[in-house]
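Colleague: Okay, structure incoming, though there's no sequence with it:
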């Protein structure tokens, strides 16, 4: 069992949620949501649309624990070495501020500061576990944060 598995197991042992979360076989229970890895590459806009089709959004990374959970999913579901970079839910709005597609407050960012100024969509770099801006039209795998009460693709 790797380090991230141990940490996530310990967290789930001590956190007693009052809700029932059912995730697909490709999902990870995370608070009241499921984090689900999608290996079929798409553009940032296409990936967000796919997530919305399941009642969610591209994952927002609001703290270190979520950052580590995203890394765990990528490592678990990819066979490439190093693992692939993926889309997450941050994008640069017209006013020049980063925002999450799920409208949560943008307070945590673990940045790799090498992106070009014209890049507007956030991708997650492996194995560094850092976020970076990239061309929104590039096709990449992605992780959705999906509501736990969804019944499948809507």
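Modeller: Yep, it's here. Here the structure is a predicted model, which is why all the values come from computation and not from measurement. Numbers count the residues shown, from 1 in each chain.
Colleague: Only C-alpha atoms from now on, for both contacts and neighbour counts.
Modeller: Fine.
Colleague: Would you map the helices across the chain?
Modeller: For the chain, helices defined by DSSP state H occupy the ranges 3-14, 44-53, 64-77.
Colleague: another structure for you, compare them:
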């Protein structure tokens, strides 16, 4: 199953890479920050479907590069009256314990909840963010339907 998900993501990424460039102004529901734009997608989807949805919009499930950007993402969620349980683009689908971002950003900044990631029941390969008094990250079964945050480069 992990191989199938990875293959689908790679095909979509290759198609996107050859079909369009990331060059546009942030408008409508996209919030600018530095050289990227973010949007909250309230529709609950699996992690893979959320990534496909972001790709259709010319972006990716968001990566988180630093604490400043993480604060922007949190504001995007809260301004949209989001639930706080939200998919972002982190995953360890290809290799357990080796976390990656869908857009290829180096996985340097983290904000894991204490004790996470734990790969509970051997089936948690996708990253979501949530609030528990403060914002944390957790690994979760990729099939769980959640809202998401997409990002595009400007």
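Modeller: It's in. No experiment lies behind these values; they were computed from the predicted model shown.
Colleague: Put one on top of the other, what's the TM-score?
Modeller: Taking TM-score structural alignment, normalised by the length of structure 1 as the basis, the two superposed chains have a TM-score of 0.75; 126 aligned residues with a C-alpha RMSD of 1.8 Å.
Colleague: circling back: could I get the helices of structure 1 as JSON lines with distance to residue 35 of structure 1 and mean neighbour count?
Modeller: As requested, these are exported to JSON lines (distance: least, C-alpha to C-alpha, whole Å; neighbours: other C-alpha atoms under 10 Å):
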{"stretch": "helix 3-14", "distance to residue 35 of structure 1": "13", "mean neighbour count": "12"}
{"stretch": "helix 44-53", "distance to residue 35 of structure 1": "10", "mean neighbour count": "20"}
{"stretch": "helix 64-77", "distance to residue 35 of structure 1": "8", "mean neighbour count": "18"}
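Colleague: And those helices: which comes nearest residue 100 of structure 1?
Modeller: helix 44-53 (10.9 Å; C-alpha to C-alpha).
Colleague: Specify, as a residue range, where the closest one falls in structure 2.
Modeller: The alignment of helix 44-53 of structure 1 onto structure 2 (TM-score structural alignment) spans residues 47-56.
Colleague: what's the mean distance for that stretch versus structure 1?
Modeller: Between stretch 47-56 of structure 2 and its aligned stretch in structure 1, the superposed structures give an average distance of 0.5 Å (mean C-alpha distance after the TM-score superposition for structure 1).
Colleague: Now render the helices of structure 1 as TSV, adding distance to residue 133 of structure 1.
Modeller: Compiled in TSV, the helices of structure 1 are given as follows (distance: least, C-alpha to C-alpha, whole Å):
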stretch	distance to residue 133 of structure 1
helix 3-14	25
helix 44-53	11
helix 64-77	16
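Colleague: closest to residue 21 of structure 1 out of the ones you listed?
Modeller: For those, proximity to residue 21 of structure 1 was assessed by C-alpha to C-alpha; helix 3-14 is nearest, at 12.3 Å.
Colleague: how about the closest one, aligned to which bit of structure 2?
Modeller: Across structure 2, nothing matches helix 3-14 of structure 1 (TM-score structural alignment).
Colleague: How far does that helix sit from its chain's centre?
Modeller: Centroid displacement of helix 3-14 of structure 1 relative to its chain, using C-alpha atoms, centre = their mean, to the nearest Å, is 18 Å.
Colleague: Other residues contacting that helix?
Modeller: Outside helix 3-14 of structure 1, the residues that touch it by C-alpha atoms under 8 Å, 6 or more residues apart in numbering are 68-69, 72.
Colleague: go with 10 Å
Modeller: For helix 3-14 of structure 1, contacts defined as C-alpha atoms under 10 Å, 6 or more residues apart in numbering pick out 28-31, 65, 68-69, 71-73, 75-76.
Colleague: Longest strand in structure 2, by number of residues?
Modeller: If each strand of structure 2 is counted by residues according to DSSP state E, the longest one is strand 36-45.
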